[in-house]
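Asker: here is the input, now give the coordinates:
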Amino acid sequence: MPQVLEFKLPDLGEGLTEAQIVRWLVEVGDVVAIDQPVVEVETAKAMVEVPCPYGGVVTARFGEEGTELPVGAPLLTVAVGTVEPSGPQTLTGAGSGSGSGAAAVADPEPSGSGNVLVGYGTGAPPVRRRRVRPEGLSAPTASAAAPTAALPAEAAVSARAADEVRGPVAVVSPLVRKLARQHDLDLRQLAGSGPDGLILRADVESAIRSVASAPVAAPAVTPGASPAGTAGPSARAAGERIPLRGVRGAVADKLARSRREIPDATCWVDADATELMAARAAMNGAGGPSAGPKVSVLALLARICTAALARYPELNSTVDMEAREIVRLPEVHLGFAAQTERGLVVPVVRDAQTRNAESIGAEIARLTEAARTGTLKPAELTGGTFTLNNYGVFGVDGSTPIINHPEAAMLGVGRIVPKPWVHEGELAVRRVVQLSLTFDHRVCDGGAAGGFLRYVANCVEQPALLLRTL
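Answerer: So this is what the prediction gives:
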């Protein structure tokens, strides 16, 4: 008999205590290899794939997609060792071809018969996973799928289910799954219009519209109940309800805490960015074999910020209210706001004070791509000391950003647009940008904040000032 081992949701670090199941990467009956990712979860920091430390046959899964599990809760059980296939189904490898009842070792390699083509993830190629139904291993019932009703490992092995294991839903995008969960749609009831029956976002949206337009029977009024059109004091407001979980929930908590705890103030200034844009064009236009990657405007602004923080270190600090101390931090871990399909995230460029514009730009590009694909590690989203927010990409000129708690300041950058400007005593059309600094008034007064912002504006208008710090 195989040994059944239980795999629990591991500690994902950074003080995280729970995670939400986004999608399962394996089905009951799949053969998994050691350290193979089996589930994709979303924490308050990032989306991560969780590898299983055991190799064998998946016998049960605990938790449906969308379920939040605490660290230490059962994820799945794996039968490790030799198993006996049921019926005519056999495994390739040792014992294959010996007929029904022949012992075989579960082979994680995607070879031989019994493979199922499953498409998962965004941009990832389809993965062939081995499906096997060993004698005595059954699919989990609906009650076993919930972490609060998890069966013991021995019961999962000995139970015999009458139903066959359900195959994976033909959905590639996690966003489609999320949209269906938000509207309580069963994806298995939808017919996909994509290739090979793939369920697309348009299919889900069409189903949502169909449900919304369907006639709804009037509820019966019981004695003592409120008449139609008059909601009781405990009635919930109508409308779409979106759970504040994962990254969105963490952002909501942090912003609310920032507003509660930080007495912030904002100052702003318009700056002539014509020379900065010309300097960037000259950098990126230099050819030759030694030419490096293109330098972005955000990278140049980040380099300007590190130079400004060296002059005004009080803005690279945090407040310890328990000790009633301002803690000035020696390293600049520069966060930058990145809008993704999963919401706003703030990746962090470590030790930005030691990097030049090219190095900062390369790291920003790497972190941005990881944010878009949902592969940022929790450590890449924490520990920031100052944040740069380029809201100009949304076509707006100004903003009063909320400080990223527990930091002390955030620089906001609007769009760079041609405007009439007095240049060298004459009216001219120049490239103008609005810069705004929101700062914690506990760490400094307006003089330091204004000095920081003015230095940043001066460097934008005269990039040669940065030569002093190179």
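
Asker: please count neighbours and contacts with C-alpha atoms only from this point.
Answerer: OK.

Asker: where's Asn284, which helix or strand?
Answerer: Element membership for Asn284 (DSSP states H and E) is helix 274-285.

Asker: now that helix: buried residues?
Answerer: Under the neighbour-count criterion of 16 or more other Cα atoms under 10 Å, helix 274-285 has 274-277, 279-280, 283 buried.

Asker: again with stretch 332-344
Answerer: 332-339, 342.

Asker: cool, and stretch 343-359?
Answerer: For stretch 343-359, by 16+ other Cα under 10 Å, it's 345-350, 352-353, 355, 357-359.

Asker: end-to-end on it?
Answerer: When the termini of stretch 343-359 are compared using Cα to Cα, to the nearest Å, they are 26 Å apart.

Asker: centre of the chain to it, how far?
Answerer: 18 Å (Cα atoms, centre = their mean, to the nearest Å).

Asker: contacts for that stretch?
Answerer: 247-248, 251, 292-295, 299-300, 302-303, 306-307, 331-339, 360, 363-364, 367-368, 371, 376, 380-384 (Cα atoms under 8 Å, 6 or more residues apart in numbering).

Asker: how about 6 Å then?
Answerer: With Cα atoms under 6 Å, 6 or more residues apart in numbering as the test, stretch 343-359 has contacts from 295, 299-300, 303, 306, 331-338, 380-381, 384.

Asker: same check, this time on stretch 452-470
Answerer: With Cα under 6 Å, 6+ apart as the test, stretch 452-470 has contacts from 271-273, 275-276, 308.

Asker: nearest to Leu5 among those?
Answerer: For the contacts of stretch 452-470, the minimum distance to Leu5 (Cα to Cα) is 55.3 Å, reached by Ala308.

Asker: quick check: buried residues in the strand or helix carrying the closest one?
Answerer: For Ala308, the host element (DSSP H and E) is helix 297-311. Neighbour-count burial for helix 297-311, with 16+ other Cα under 10 Å as criterion, is recorded at 298-310.

Asker: with stretch 248-255 instead?
Answerer: Applying 16+ other Cα under 10 Å to stretch 248-255 flags 248, 250-251, 254 as buried.

Asker: distance from that stretch to the middle of the chain?
Answerer: Between the centre of stretch 248-255 and the centre of its chain there are 13 Å (Cα atoms, centre = their mean).

Asker: please give me the structure for this one as well, since I'd like to look at both together:
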Amino acid sequence: MAQVLEFKLPDLGEGLTEAEIVRWLVQVGDVVAVDQPVVEVETAKAMVEVPCPYGGVVTARFGEEGTELPVGAPLLTVAVGASAADGATDGSGEGLGERGAEGSDAGSGNVLVGYGTGAPPARRRRVRPAPPTAPARSGTSREAPTAPSAPKSPVRPAEGHANGDAAHRDGTRGDGPVPVISPLVRRLARENGLDLRELTGSGPDGLILRADVEYALRAAAAQGRTAQPTEPHARVSAVPAAATEPHAPTPVSAPGGTRMPLKGVRGAVADKLSRSRREIPDATCWVDADATELMRARTAMNAAGGPKISLLALLARICTAALARFPELNSTVDMDAREVIQLDHVHLGFAAQTERGLVVPVVRDAHARDAEGLTAEFARLTEAARAGTLTPAELTGGTFTLNNYGVFGVDGSTPIINHPEAAMLGVGRIVPKPWVYEGELAVRQVVQLSLTFDHRVCDGGTAGGFLRYVADCVEQPAVLLRTL
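Answerer: The predicted structure follows:
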């Protein structure tokens, strides 16, 4: 007999609690192998392809593209075992809960960011068929309906993925919690005065999706009334989840403007920058530097053959040398212990603008890399950032950030420190300007450097010494020979 196993959204690490479905890589009825990627999701850190630990036939998918799911929510079900192919078309669901043939319980043994795909449990409860009142489904698929046109009664959840909520298990909402796809959706409804009990969800088993709440808010705005229904028993018909744009936040109309939800990368950046402003007493100092000799040195390096050296790599090498002289700026503050922790390794973050928003990839052990190694690592991480394939580990753990905002054609900036770091070096554009060189007025390649630092870790003298050393290395690259 075939066995239906439920695969849930795994813990993606780094404290992430939810992810948005970007693209399904399999359809109901497809045959999947162990560790085959089945869905691409976006977290607040990166885009991740999630592999399935089971091999067999996909019998159901949960959630449309664009839907946010919490960690532990069902992603799909897979029929495994000798009769898996039959199980894919068995609409009754009977007999699918028993353990399969010997050997079908082997997991992949691989790990996805802390998620181990071990052997499945010894027994799984049977997946019950949908009651007659539920919309018709093909085979044993419990995939979310895509086009509900009228309110429907909540459907009793299958025992394979019940969340333990009493009201949800009973199939009625009563006075208990309303089944909602994620806490963010519940908060969206609460902030807009929307009673979730007046909605009928379009998700599996009546689950309320973000699209349902947004549709109700749009409908309320269009009717010129508040989102709170005026009739106690009125229900708002939910829009199908498939009607939402899968790869972009759905705007919610509001008087005088448009609401755009802060989620994914933009939401994570907003939270981090807000925390930085709240907790870090920052200050900024800046200086103009003559980068002519640095540009000539780079030209000479690249003319000598071998891999090309990027300007960012040379600036990073200067940063690591400066941090060796001023280690106070390579630190973090533990306010609970009231301690400043100076860090032994330099994990250098660099700001990268992508279509998904601002991300800060981290070059591990930057202090131990030469210019060629830094150039190669910057190129690799930049390409991964543009493709959206950076892992959470590549986006966290930085100790100092280099921000080359000159690529946007601006001279200066006062950047916000990347919490919990203690400093950030900003580099403006390098442009020809009049400059006094060896006592005479000349046209030189000038750059503005700025340092934003946490005033708890050092005073202005230390910050100024760091920035002056960086400027000296830019103006006279031979200064770096002292630290090589």
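
Asker: on that earlier part again, mind putting the buried residues of stretch 248-255 of structure 1 into a markdown table with distance to Thr469 of structure 1 and secondary structure?
Answerer: Converted to a markdown table, the buried residues of stretch 248-255 of structure 1 look like this (distance: Cα to Cα, whole Å; DSSP: H, G, I helix; E, B strand; the rest coil):
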| residue | distance to Thr469 of structure 1 | secondary structure |
| --- | --- | --- |
| Arg248 | 38 | helix |
| Ala250 | 37 | helix |
| Val251 | 35 | helix |
| Lys254 | 34 | helix |
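
Asker: closest one of those residues to Val417 of structure 1?
Answerer: Val251 (30.3 Å).

Asker: if I line the two up, what does that closest one land on in structure 2?
Answerer: Val251 of structure 1 maps onto Val269 in structure 2, with residues paired by TM-score structural alignment.

Asker: just say helix, strand or coil for the nearest residue to its match once chain neighbours are set aside.
Answerer: In space, and not counting its chain neighbours, Val269 of structure 2 is closest to Leu358: 7.4 Å by Cα to Cα, 6 or more residues apart in numbering. Following DSSP: H, G, I helix; E, B strand; the rest coil, Leu358 of structure 2 is assigned to strand.

Asker: Leu358 of structure 2 -> structure 1?
Answerer: Counting by TM-score structural alignment, Leu358 of structure 2 corresponds to Leu344 in structure 1.

Asker: and that match, how far is that from Gly374 of structure 1?
Answerer: Distance from Leu344 of structure 1 to Gly374 of structure 1, by Cα to Cα: 12 Å.

Asker: and if you look at Arg236 of structure 1?
Answerer: Distance, Arg236 of structure 1 to Gly374 of structure 1, using Cα to Cα: 33 Å.

Asker: one more: Arg415 of structure 1?
Answerer: Going from Arg415 of structure 1 to Gly374 of structure 1 by Cα to Cα gives 27 Å.

Asker: where's the closest residue to Leu262 of structure 2 other than its chain neighbours, which helix or strand?
Answerer: Spatial nearest neighbour of Leu262 of structure 2, chain neighbours left out: Ala270 (7.7 Å); criterion: Cα to Cα, 6+ apart. If you go by DSSP H and E, Ala270 of structure 2 is part of helix 264-279.

Asker: that helix vs structure 1, mean deviation?
Answerer: With mean Cα distance after the TM-score superposition for structure 1, helix 264-279 of structure 2 departs from structure 1 by a mean of 0.5 Å once superposed.

Asker: from the contact counts, what lies against the helix or strand following that helix?
Answerer: The helix or strand immediately downstream of helix 264-279 of structure 2 is strand 282-290, counting by DSSP H and E. Judged by 3 or more Cα pairs under 6 Å, 6 or more residues apart in numbering; DSSP states H and E, strand 282-290 of structure 2 is in contact with strand 440-454.

Asker: and the following helix or strand past the strand it packs on, how far from structure 1 on average?
Answerer: Counting by DSSP H and E, the element after strand 440-454 of structure 2 in chain order, helix or strand, is helix 460-475. Superposing on structure 1 and averaging over aligned pairs (mean Cα distance after the TM-score superposition for structure 1), helix 460-475 of structure 2 comes out at 0.2 Å.

Asker: mind listing what's buried in helix 460-475 of structure 2?
Answerer: Under the neighbour-count criterion of 16+ other Cα under 10 Å, helix 460-475 of structure 2 has 462-464, 466-475 buried.

Asker: looking at these, spot the one nearest Arg187 of structure 2.
Answerer: Nearest to Arg187 of structure 2 among these, counting by Cα to Cα, is Ala463 at 42.2 Å.

Asker: what lines up with that closest one in structure 1?
Answerer: Under the alignment defined by TM-score structural alignment, Ala463 of structure 2 is paired with Ala449 of structure 1.

Asker: can you check Met260 of structure 2 too?
Answerer: So Met260 of structure 2 corresponds to Ile242, using TM-score structural alignment.

Asker: count of neighbours near that match?
Answerer: Counted with other Cα atoms under 10 Å, residues neighbouring Ile242 of structure 1 total 11.

Asker: tell me how far it lies from Gly66 of structure 1.
Answerer: 12 Å.

Asker: what range in structure 2 matches stretch 353-367 of structure 1?
Answerer: The alignment of stretch 353-367 of structure 1 onto structure 2 (TM-score structural alignment) spans residues 367-381.

Asker: correct me, but Pro433 of structure 1 touches Thr274?
Answerer: In this structure residue 433 of structure 1 is Val, not Pro. No. Val433 of structure 1 is beyond contact range of Thr274, at 9.4 Å (criterion: Cα atoms under 6 Å).

Asker: one step back: of the buried residues of stretch 343-359 of structure 1, closest to Val58 of structure 1?
Answerer: For the buried residues of stretch 343-359 of structure 1, the closest approach to Val58 of structure 1 (Cα to Cα) belongs to Val345, at 34.1 Å.

Asker: need the helices for the stretch 51-200 of structure 1, in chain order.
Answerer: Taking DSSP state H, counting those that start in this stretch to define them, one finds helices in the stretch 51-200 of structure 1 at 153-158, 174-182.
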